[in-house]
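Participant: Just need the structure, nothing else, for what follows:
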Amino acid sequence: MTENAIEIKNLTKEFGDFKAVDDLSLNVKAGEIFGFLGPNGAGKSTTIRMLCTLAQPTSGSATISGYDLVKDAAKVRENIGLVAEKMIMYDALTAAENLRFFGKLYRIPKVELERRIDELLEMVNMQEWKDTQINKFSTGMKQRINVIRALLPEPKIIFMDEPTLGLDPQTTFSIREIIRDINKKGVTVILTTHAMVEAEALSDRVAIIDHGKIAALDTPENLKNMISDENTTIFSVKITNLTSHLIESIKNLENVTALAQQDDHTLKISATGENALNIIIDSIRAKGGNIFSITNSNESTLEDVFLALTGKEIRDHASEKAAPTSHGHGAKAQARVR
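Facilitator: You can find the predicted model right below:
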């Protein structure tokens, strides 16, 4: 039986009347890449902060590498590394000086520290930039140093909070390859993201989280199979004069299982039945809607799973800031998950 690197039981974090994390329970297996997928404000970063001992849980418990999150906080910190969403470095220092600074905080002996610095810089192809000031680096180069900074203490578990956020495609690909390399060395990786492709490409298992709760947890393939049905089709319909009244009328159709608004003119609709498309088209036209285009796909994605489970798309909230005072629970999910 595989040992669990992390065990979480009924973990909750409240800010006044707002529950950022709501009764969370799950296990993370040692050696896996585990993804938290959800929009900003869903509770991903708050969960990570608690598991890294940066925030106290309101209730519930967790063990990290066998150590109690609260009672054994110092031991927990000895076994983890953190790549926070915000880069933790000093621009006036060189790459090596930054790594030495943090290595000394970990009390790594000097000879051993220099060995690790060289080894880690080589891993991310940054050896030639060792003695260059960080402020001369591109964002992607800084993120590489940010990642290996968290690897200095040789953690058993590394937490990565939106590690590719704001990076260009080439750098994003590079960081994802680094994550895979880290995992191949036996390190358990906990990844938070709102990028569907990232969650699917990297994670052994994915927890879809919304409003602080786990909506579903499984392998990416099994999650997609949840809504796979030969009678179910997912449509993107562009309507030039889309109104809230029209959206409600489509949502209330018997064969529509889930609906989300992608932009000012486009709806993403999951529907069942042989005549689903004709029924939707007739309903839109009957309400005076002008259809500009329709595309459909029978291959489910993680975005479709999230839509079916929550009634909205992850990108609905991808640019929002998590804030207890403005967090809303939104519309109740309309999905009937199969």
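Participant: switch to C-alpha atoms for all contacts and neighbour counts from now on
Facilitator: Fine.
Participant: For the stretch 101-250 of the chain, which segments are assigned as helices?
Facilitator: 110-123, 139-149, 169-184, 196-202, 220-226, 244-251 (DSSP state H, counting those that start in this stretch).
Participant: Please provide the structure for the following sequence as well, for comparison with the first:
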Amino acid sequence: MTETAIELTEVTKRFGSFTAIDNLSLRVERGEIFGLLGPNGSGKTTTINMISGLSRPTSGGVTVLGVDMLVDPQRIRRSLGTVPQENALYEELTAEANLRFHADLFDVPRKGLEKRITSLLELAQLDERRKSRVSTFSGGMKRRLALVRALLHEPELLYFDEPALGVDVQSRRALWDRILELKERGTTVLITTNYLEEANVLCDRLGIIDRGRLVALDSPSNLRRSFGDTVLEMRTQPVPAEDIVRKVRALPGVVSAVAADEWLKVTVEGGAAVTGKVVTAVVESTSLEEIQSREPSLDEVFLSLTGKELRE
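Facilitator: Okay, here's the model as predicted:
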């Protein structure tokens, strides 16, 4: 049986009359990369604060790595590694000095520390810059250093807020590779991100919360399939009228139909048979000039569940 790293049971968190988290139940298994998504104000930060022991729920239970966070939150904090949005590095110190300072904070044994620092700097491809001040590093280098700093005390659970924030494409891919390596080593990784390609590449499962409630929980591929199996984007002339949109929406197997400028975007479930009916309905009513077909994206799933853009 898979062991549980994080379990929230019927958790509610109120701030006065405002309910930030509303009866939330959620499990994260050991060794998985779990993504927590939600628009601004959805309750992500509040949830993370309760998992980290920085906040107590109004009601319900929070267990992390087998420890009841309501009873002994201090016990678990040394088992957590955190990489916040802001890297929180000491810019005037060297990369090596930043790691040594972190080691002192977390009481990392001196024996073997030098070897561990060297190993982590090599992992981050920063060993040649170990004596360089962090202020001279690029954004991607700082992000990699923040990651290995969080790993220095060998946490069982790593929380990563916006992994690819502010890094270029090459650094982003290197960072993703490092996170996937952590999974192979058995580390549990919890990610919050507004970058859905990142969630798709990294996460075994995604939990989407909105207004403090869990609205979806599944693998990225299953979430996309739940929204339909095909998205048709059709350019018509003239612009699609509302009566055409209503006609298409009424067809069996159509999940959604939206007109934007010259384009009619239709999501269907049922493959070629439904697709054929949609195209037939459109050409009966207007001139079809261009058609494109693709799989649904996580962005579309998110928008359909929350009614909001993720970056809102």
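Participant: Now the TM-score, please.
Facilitator: The TM-score (TM-score structural alignment, normalised by the length of structure 2) is 0.84; 305 aligned residues with a C-alpha RMSD of 3.2 Å.
Participant: picking up where we left off before, deepest of the helices of the stretch 101-250 of structure 1, which one?
Facilitator: Most buried of the helices of the stretch 101-250 of structure 1 by mean neighbour count (mean count of other C-alpha atoms under 10 Å) is helix 139-149; its value is a mean of 21.
Participant: Can you give the contact residues for it?
Facilitator: By C-alpha atoms under 8 Å, 6 or more residues apart in numbering, the residues outside helix 139-149 of structure 1 that reach it are 83, 87-89, 95, 99, 102, 120-121, 124, 126, 134, 163, 167-168, 171-172, 175.
Participant: I only care about those residues that end up buried; give me the ChimeraX line for that.
Facilitator: Selection of buried members from these for ChimeraX, criterion 16 or more other C-alpha atoms under 10 Å:
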select :83,88,89,95,99,102,120,121,124,134,163,171,172,175
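Participant: and residue 294 of structure 1, what does it touch?
Facilitator: Residue 294 of structure 1 neighbours (C-alpha under 8 Å, 6+ apart): 235, 236, 237, 238.
Participant: roughly how far apart are the residue lying farthest from the centre of structure 1 and residue 276 of structure 1?
Facilitator: Using C-alpha atoms, centre = their mean, the residue of structure 1 lying farthest from its centre is residue 286. It sits 39.9 Å away. With distances taken as C-alpha to C-alpha, to the nearest Å, residue 286 of structure 1 is found 15 Å from residue 276 of structure 1.
Participant: where's residue 292 of structure 2, which helix or strand?
Facilitator: Using DSSP states H and E, the element containing residue 292 of structure 2 is strand 287-294.
Participant: go on, residue 63 of structure 1?
Facilitator: Going by DSSP H and E, residue 63 of structure 1 is part of strand 59-64.
Participant: who does the helix or strand following that strand touch, helix- and strand-wise?
Facilitator: Next in sequence after strand 59-64 of structure 1, counting helices and strands by DSSP H and E, comes strand 67-68. Under the contact definition 3 or more C-alpha pairs under 8 Å, 6 or more residues apart in numbering; DSSP states H and E, strand 67-68 of structure 1 sits against helix 73-78.
Participant: so how far is the helix it packs on from its chain's centroid?
Facilitator: 24 Å (C-alpha atoms, centre = their mean, to the nearest Å).
Participant: What lies in contact with that helix?
Facilitator: Contacts to helix 73-78 of structure 1, defined as C-alpha under 8 Å, 6+ apart, come from residues 52, 53, 64, 65, 67, 68, 69, 153, 155.
Participant: What of stretch 180-189 of structure 1?
Facilitator: 5, 29-34, 155-160, 179, 202.
Participant: measure stretch 125-132 of structure 1 end to end?
Facilitator: First residue to last in stretch 125-132 of structure 1 (C-alpha to C-alpha) measures 14 Å.
Participant: cool, stretch 67-82 of structure 1 as well?
Facilitator: Start and end residues of stretch 67-82 of structure 1 are separated by 17 Å (C-alpha to C-alpha).
Participant: for it, which positions count as buried?
Facilitator: 67, 68, 69, 70, 73, 76, 77, 79, 80, 81, 82.
Participant: One more: stretch 205-218 of structure 1?
Facilitator: Quick answer for stretch 205-218 of structure 1 (16+ other C-alpha under 10 Å): 205-214, 216-218.
Participant: Span of it from start to end?
Facilitator: 5 Å.
Participant: can you check stretch 186-195 of structure 1 too?
Facilitator: First-to-last residue span, stretch 186-195 of structure 1, C-alpha to C-alpha: 24 Å.
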